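> predicted model follows, preceded by the sequence.
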Amino acid sequence: MKAFLDPRQSAHDPQMFMANGTRLPNPEKPARIGMLRAGAEAAGARFAAPRDFGMGPIAAVHTPEYLTFLQTIHPRWQRIAGAADEVIPNIHPDRRMVNYPKSAVGQAGYHQADTACPIAAGTWEAAYWSAQTALAAAETVTLGARVSYALCRPPGHHAFGDLAGGFCFLNNSAIAAQWLLSRGLRPAILDVDVHHGNGTQGIFYQRGDVLTVSLHADPDRFYPFFWGGAQERGEGAGLGCNLNLPLARGTDDDGYRAALATALTRIRAFGADVIVVALGLDAHEDDPFQGLRVTTDGFTRIANDIASLGRPLVVVQEGGYMQPKLGHNLTAFLRGLA
């Protein structure tokens, strides 16, 4: 199995995030890379560095205004007297069709949905090469590979077209799907992270050319809270091309696979000829976020189910955080695809 990773993805090293009014150590650390790489290699993956596809494929998903913000906000932030090293907003607009401020503080509030996406000196470089990693994996399946794996870090599925959030800055899965679409393919995105892929949904919500499907812990009491309900089906040309399958907290392997069967039926009905799997390993029973209770063996069976689609698979790493079974879970999933 071909796999991709760029060492510059370690440049983003967030120190903290806010949860429940408390400063906590940020779990999206560079050390995740080593655990995930070892897990992929145990499944037979062979890693290479991605080539540079440039800004075009990223700008096909994200606005130039937002991309300018990501590239420039940290040095601008450092010019503020007394500013912390990480860009973390303290104010947000109550609606986004309002003034676009010149202030770095105001723009941070405009472009960062929450306090879980701190921007530091290496954030843009890491996010850029994370996106290039997803593109390299997408290109590989167009050249005949059945499965390719992108070790994307930082992750991406909470990033909207002009909004960071939830550890995410560039939406790697959406960038890969859009690039595949530009090559004449019909992609579906299947998001199996414990959190709803709200950014991915937002990017394609009014479009019918990319199917978006997400299985996740019910957002009524779980991040991202405001998106991910079953009633969210798409709008306009996208009506019926978004499927959310919220699951009760603590759902186990059997419950998860029952919902996955519904997801796979929808993907077949869409006629997708390539699947971007937004792979979150945080649905595991021992993950720090404790949303669902999928076992390590369960990841193998989930992967078996996805492989039954018989379509090329671009596996893009999303969540899954530091715990002893993180690498084993990736090994189980990738072996299940094979």
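Ah, there it is.
> use CA for all of it now, contacts and neighbours both
Fine.
> for the protein, which helix is longest?
Among the segments of the chain that qualify as a helix by DSSP state H, the longest is helix 123-142.
> beyond that one, next helix or strand please.
For helix 123-142, the following helix or strand on the C-terminal side (DSSP states H and E) is strand 147-150.
> got the buried residues for the next helix or strand after that next one?
Counting by DSSP H and E, the element after strand 147-150 in chain order, helix or strand, is helix 172-182. Within helix 172-182, the residues that count as buried by 16 or more other CA atoms under 10 Å are 172, 173, 174, 175, 176, 177, 178, 179, 180, 181.
> and the helices in the stretch 201-338 of the chain?
Assigned by DSSP state H, counting those that start in this stretch, the helices in the stretch 201-338 of the chain fall at 253-270, 296-307, 326-337.
> quick one: the second one to chain centroid distance?
Pointing back at helix 296-307 there. Distance, stretch centre to chain centre, for helix 296-307: 19 Å (CA atoms, centre = their mean, to the nearest Å).
> so for it, what gets flagged as buried?
Here helix 296-307 shows 296, 298, 299, 300, 301, 302, 303, 304, 305, 306, 307 as buried, counting by 16+ other CA under 10 Å.
> checking residue 188 next. Helix, strand or coil?
strand (DSSP: H, G, I helix; E, B strand; the rest coil).
> what's the residue nearest to it when sequence neighbours are not counted in contact with, if anything?
Spatial nearest neighbour of residue 188, excluding adjacent residues (CA to CA, 6 or more residues apart in numbering): residue 211 at 4.6 Å. The contact partners of residue 211, by CA atoms under 8 Å, 6 or more residues apart in numbering, come to 187, 188, 189, 204, 241, 242, 267, 270.
> okay if I get these as TSV plus neighbour count and distance to residue 98?
Listed next are the contacts of residue 211 as TSV, based on neighbours: other CA atoms under 10 Å; distance: CA to CA, whole Å:
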residue	neighbour count	distance to residue 98
187	27	34
188	28	33
189	28	32
204	24	23
241	25	29
242	27	28
267	24	37
270	18	37
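> and the comparison structure, right after this:
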Amino acid sequence: MKAIFDERQWRHDPRHFMANGKVLPSPEQPARIARLIEGARAAGCEMQAPDDAGMGPLAAVHSPEYLSFLQTIYTRWQRIDGAGDEVIPNIHPANRTDSYPRSAVGQAGYHQADTACPIGEGTWEAAYWSAQVAITGADLLASGARAAYALSRPPGHHAFGDLAGGFCFLNNSGIAAKRLRARGLSPAILDVDVHHGNGTQGIFYDRDDVLTVSLHADPARFYPFFWGHAEERGTGRGLGYNLNLPLPRGTDDEGFLRALDTALARISAFGADVVVVALGLDAYEGDPFKGFAVTTPGFSRIGAAIAGLGLPTLFVQEGGYLCDELGHNLTAVLTGFEGA
């Protein structure tokens, strides 16, 4: 299996994270990259750099207004007298139809959903190449590869078409799915991160040409709180093309795999001919977010179950935070898939 990564992804180095009113170091550290590379290599992956497909595939998912904001906001922020080192919002509109301010502070509030997505000097460059990694993975599948692993970091599944959030800036899995759709394929996105892929859902919620399925901790008491409930099924042409499977906190291997069977059956019913797996490894029992209790052998079973679809599969890295087993869990998923 090919694994794709670009060294410029190291450049995003967030320092700010707020949880329960307390400012903490961000869990989305560059050190995740080293653990994930080790895990991919242990699975026998051959590493390669991405191609540069330009802005077109990004603009197929994200508004030009938002892309312009991401490209320029750090420089504009530094012109503010006394500004901090990172772009962090302190005010938000009540809804997306409120007026669009000229102020950098106001635009930060409009385009950043929370304080978990600070924008620093290297954020745009890292996010751009993280997306190109996913695009290259999609192109490998469109060219006949059975599977590929995109080490996309920063992650992407909390990013909407014009809104960053939850460590995410560009929706890498969504961009990859749109790329595959443009190649005439019928993609399903399967999100196995412990957090609901709210940005991915939002991007495709009114579409019937991309199926979105997410297994995640019940958002009634878990981030992202406002999205990911079972009754969210899509709207308009997309009604019935979104499936949320919220699970109780502490769900173990068996509970997760039962829900995964339901997810895979829906993908088969959709008639997908390619699968984009939004691969969160934070369902692990020892992950800092402590949402689920999936074990390392459980991740191997997850990979094997996904392989049972018999479809070309792109694994796009989402969550999974610093713990000793992070790389081992990636190895387990990829070898479980390859060995099935």
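Sure thing, it's come through. Note that the structure is predicted; figures quoted are calculated from it, not measured.
> hmm, back to that, how near is the residue nearest to residue 188 of structure 1 to residue 56 of structure 1?
Distance of residue 211 of structure 1 to residue 56 of structure 1, computed by CA to CA, to the nearest Å: 22 Å.
> again with residue 132 of structure 1
Applying CA to CA to residue 132 of structure 1 and residue 56 of structure 1 gives a distance of 11 Å.
> let me know which of the helices of the stretch 201-338 of structure 1 is the nearest to residue 76 of structure 1.
Residue 76 of structure 1 lies closest to helix 326-337 among these, at 36.5 Å (CA to CA).
> OK, contacts around residue 87 of structure 1?
Residues counted as contacts of residue 87 of structure 1 (CA under 8 Å, 6+ apart) are 73, 74, 77, 108, 118, 119, 120.
> how many residues are close by the second one?
The reference is to residue 74 of structure 1. Using other CA atoms under 10 Å, residue 74 of structure 1 has 22 other residues around it.
> which SSE is it in?
According to DSSP H and E, residue 74 of structure 1 maps onto helix 64-78.
> what sits up against that helix?
So helix 64-78 of structure 1 is contacted by 59, 83-87, 104-105, 107-108, 111, 119-121, 124, 161-163 (CA under 8 Å, 6+ apart).
> returning to that earlier point: okay, the aligned partner of the residue nearest to residue 188 of structure 1 in structure 2 and residue 185 of structure 2: tell me how far apart.
Alignment note (TM-score structural alignment): residue 211 of structure 1 maps to residue 211 of structure 2. Distance from residue 211 of structure 2 to residue 185 of structure 2, counting by CA to CA: 12 Å.
> about what we covered before: to residue 226 of structure 1, which of the helices of the stretch 201-338 of structure 1 lies closest?
Checking these against residue 226 of structure 1 by CA to CA gives helix 253-270 as the closest, at 21.1 Å.
> mean distance, the closest one to its aligned residues in structure 2?
Its aligned residues in structure 2 lie a mean 0.3 Å from helix 253-270 of structure 1 after superposition (mean CA distance after the TM-score superposition for structure 1).
> for that helix, packing partners?
Helix 253-270 of structure 1 is packed against strand 211-217, strand 242-247, helix 296-307, with contacts defined by 3 or more CA pairs under 8 Å, 6 or more residues apart in numbering; DSSP states H and E.
> could those go into JSON lines alongside distance to residue 227 of structure 1?
Shown next, in JSON lines, are those (distance: least, CA to CA, whole Å):
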{"stretch": "strand 211-217", "distance to residue 227 of structure 1": "11"}
{"stretch": "strand 242-247", "distance to residue 227 of structure 1": "9"}
{"stretch": "helix 296-307", "distance to residue 227 of structure 1": "24"}
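> so which of the ones you listed gets nearest residue 147 of structure 1?
helix 296-307 (9.3 Å).
> and the angle for the closest one with helix 326-337?
Orientation check (axes from the mean of the first three to the mean of the last three CA atoms, to 10 degrees): helix 296-307 of structure 1 against helix 326-337 gives 40 degrees.
> can you tell me what part of structure 2 helix 296-307 of structure 1 aligns to?
Against structure 2, helix 296-307 of structure 1 falls on residues 296-307 (TM-score structural alignment).
> mean per-residue distance, the matching stretch versus structure 1.
By mean CA distance after the TM-score superposition for structure 1, the fitted stretch 296-307 of structure 2 averages 0.4 Å away from its aligned residues in structure 1.
> contacts for that stretch next, please.
Contacts with stretch 296-307 of structure 2, where a contact means CA under 8 Å, 6+ apart, come from 253, 257, 260-261, 264, 284, 325, 328-330, 332-340.
> quick revisit: nearest to residue 153 of structure 1 among the contacts of residue 211 of structure 1?
Using CA to CA, the contacts of residue 211 of structure 1 come closest to residue 153 of structure 1 at residue 189, 18.2 Å.
> that closest one and residue 175 touch, don't they?
No. The pair residue 189 of structure 1 / residue 175 is not scored as a contact, 10.9 Å apart, by CA atoms under 8 Å.
> sorry, back to before: which residue numbers in structure 2 does the longest helix of structure 1 align to?
Aligned by TM-score structural alignment, helix 123-142 of structure 1 falls on residues 123-142 of structure 2.
> and the matching stretch against structure 1, how far off on average?
Once superposed with structure 1, the aligned residues differ from stretch 123-142 of structure 2 by a mean of 0.4 Å; criterion: mean CA distance after the TM-score superposition for structure 1.
> could you say which helix or strand contains the residue of structure 1 most remote from its centre?
Most distant from the centre of structure 1: residue 81, at 33.9 Å, with distances by CA atoms, centre = their mean. For residue 81 of structure 1, there is no host helix or strand (DSSP H and E).
> ok, now the one 3 residues further on?
Element membership of residue 84 of structure 1 [criterion: DSSP H and E] is none; it lies in no helix or strand.
> how near is it to residue 77 of structure 1?
As for residue 84 of structure 1, its distance to residue 77 of structure 1 is 8 Å (criterion: CA to CA).
> next: residue 30 of structure 1.
Look at residue 30 of structure 1 and residue 77 of structure 1: by CA to CA, they are 23 Å apart.
> more neighbours: these two, which one.
Neighbour comparison, residue 30 of structure 1 and residue 77: the larger count goes to residue 77, with 22 against 17 (by other CA under 10 Å).
> for residue 198 of structure 1, see how far away the closest residue to residue 201 of structure 1 other than its chain neighbours is.
Residue nearest to residue 201 of structure 1 in three dimensions, not counting chain neighbours: residue 212, with 6.4 Å by CA to CA, 6+ apart. Separation of residue 212 of structure 1 from residue 198 of structure 1 (CA to CA) stands at 10 Å.
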